[in-house]
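Peer 1: Below is the structure, and that's it, no one-letter string:
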């Protein structure tokens, strides 16, 4: 259950959506030479990686707002090794899914 009342949750979702829309529009409205600066490009690349890493961490190690260790964590490790070995993305996803499914079949939550 969410700690926020449903109205507040939907308000937060709407605000986040408007913020995303504003950022997207800013990318089209700002002069191109501002966005072409090396510092801006570097920050944009790092923010993307940080957001993706945070999403993966939250989806892998939490359940209902609490930390958990279940079959998702070893599956993520297998996916990371496959990526380091430069496996195609589809292979990475299949290996992670098979790992999680196998561990759950063996009784790991």
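Peer 2: Arrived safely, thanks for sending. Owing to the predicted nature of the structure, the values given are computational and were not obtained by experimental measurement.

Peer 1: contacts and neighbour counts: CA atoms only from here.
Peer 2: Noted.

Peer 1: Could you measure from residue 48 over to residue 30?
Peer 2: 19 Å (CA to CA, to the nearest Å).

Peer 1: can you list contacts of stretch 42-49?
Peer 2: Where contact means CA atoms under 8 Å, 6 or more residues apart in numbering, no residue beyond stretch 42-49 reaches it.

Peer 1: and the most centrally placed residue in the chain, how far is that from residue 83?
Peer 2: Most central in the chain under CA atoms, centre = their mean is residue 55, positioned 2.8 Å from the mean C-alpha point. Residue 55 sits 17 Å away from residue 83, going by CA to CA.

Peer 1: Check residue 51 too.
Peer 2: Here the distance between residue 51 and residue 83 works out to 18 Å (CA to CA).

Peer 1: Next up, a structure to set beside the first:
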């Protein structure tokens, strides 16, 4: 068996064990207010991290280019409560025009 398949099998076993560990957490821990608050905030934190990596990420350095301007336009339009699709179009158009 190759090293790749050993890695795949170990990952599968690890994922199953992690899932099983999550199912064995007592309900008093899951119902705690701090746990609930943390689980409510995790998706927003992950989305923010993904946006930061995609907008500012380069090979090995931070890159400030048209993507950041597009994000800025999207943030302003979000504050102005513009619907999602026009906001995305405006942000993409801003980045495209700056790259032109």
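Peer 2: Yes, it's here. Nothing here was measured: the structure is a model prediction, and the numbers come from that model.

Peer 1: Which residue in structure 2 aligns with the residue nearest to the centre of structure 1?
Peer 2: Matched across to structure 2, residue 55 of structure 1 falls on residue 50, judged by TM-score structural alignment.

Peer 1: Then residue 42 of structure 1?
Peer 2: Superposed on structure 2 with TM-score structural alignment, residue 42 of structure 1 falls opposite residue 37.

Peer 1: Its match: neighbouring residues, count only.
Peer 2: 10 (other CA atoms under 10 Å).

Peer 1: what's the spacing between it and residue 21 of structure 2?
Peer 2: Note on residue 37 of structure 2: its distance to residue 21 of structure 2, by CA to CA, is 21 Å.

Peer 1: can you map out the strands along structure 1?
Peer 2: Assigned by DSSP state E, structure 1 shows strands spanning 62-63, 66-67.

Peer 1: residues in structure 2 aligned with the last one?
Peer 2: In other words, strand 66-67 of structure 1. Using TM-score structural alignment, the residues of structure 2 aligned to strand 66-67 of structure 1 are 61-62.

Peer 1: and what of stretch 85-93 of structure 1?
Peer 2: So stretch 85-93 of structure 1 sits over residues 80-88 in structure 2, by TM-score structural alignment.

Peer 1: buried stuff in the matching stretch?
Peer 2: 87, 88 (16 or more other CA atoms under 10 Å).

Peer 1: ok, and what's touching that stretch?
Peer 2: Stretch 80-88 of structure 2 has contacts (CA under 8 Å, 6+ apart) with 73, 74, 77, 78.

Peer 1: Does the first one touch residue 91 like I think?
Peer 2: Yes: counting by CA atoms under 8 Å, residue 73 of structure 2 does reach residue 91; the two are 5.6 Å apart.

Peer 1: Please identify which of these two sits among more neighbours.
Peer 2: residue 91 (23 against 20).

Peer 1: mind listing the helices for structure 1?
Peer 2: Ranges of helices in structure 1, per DSSP state H, are 6-29, 32-35, 38-61, 72-84, 89-105.

Peer 1: Many thanks, have a good one.
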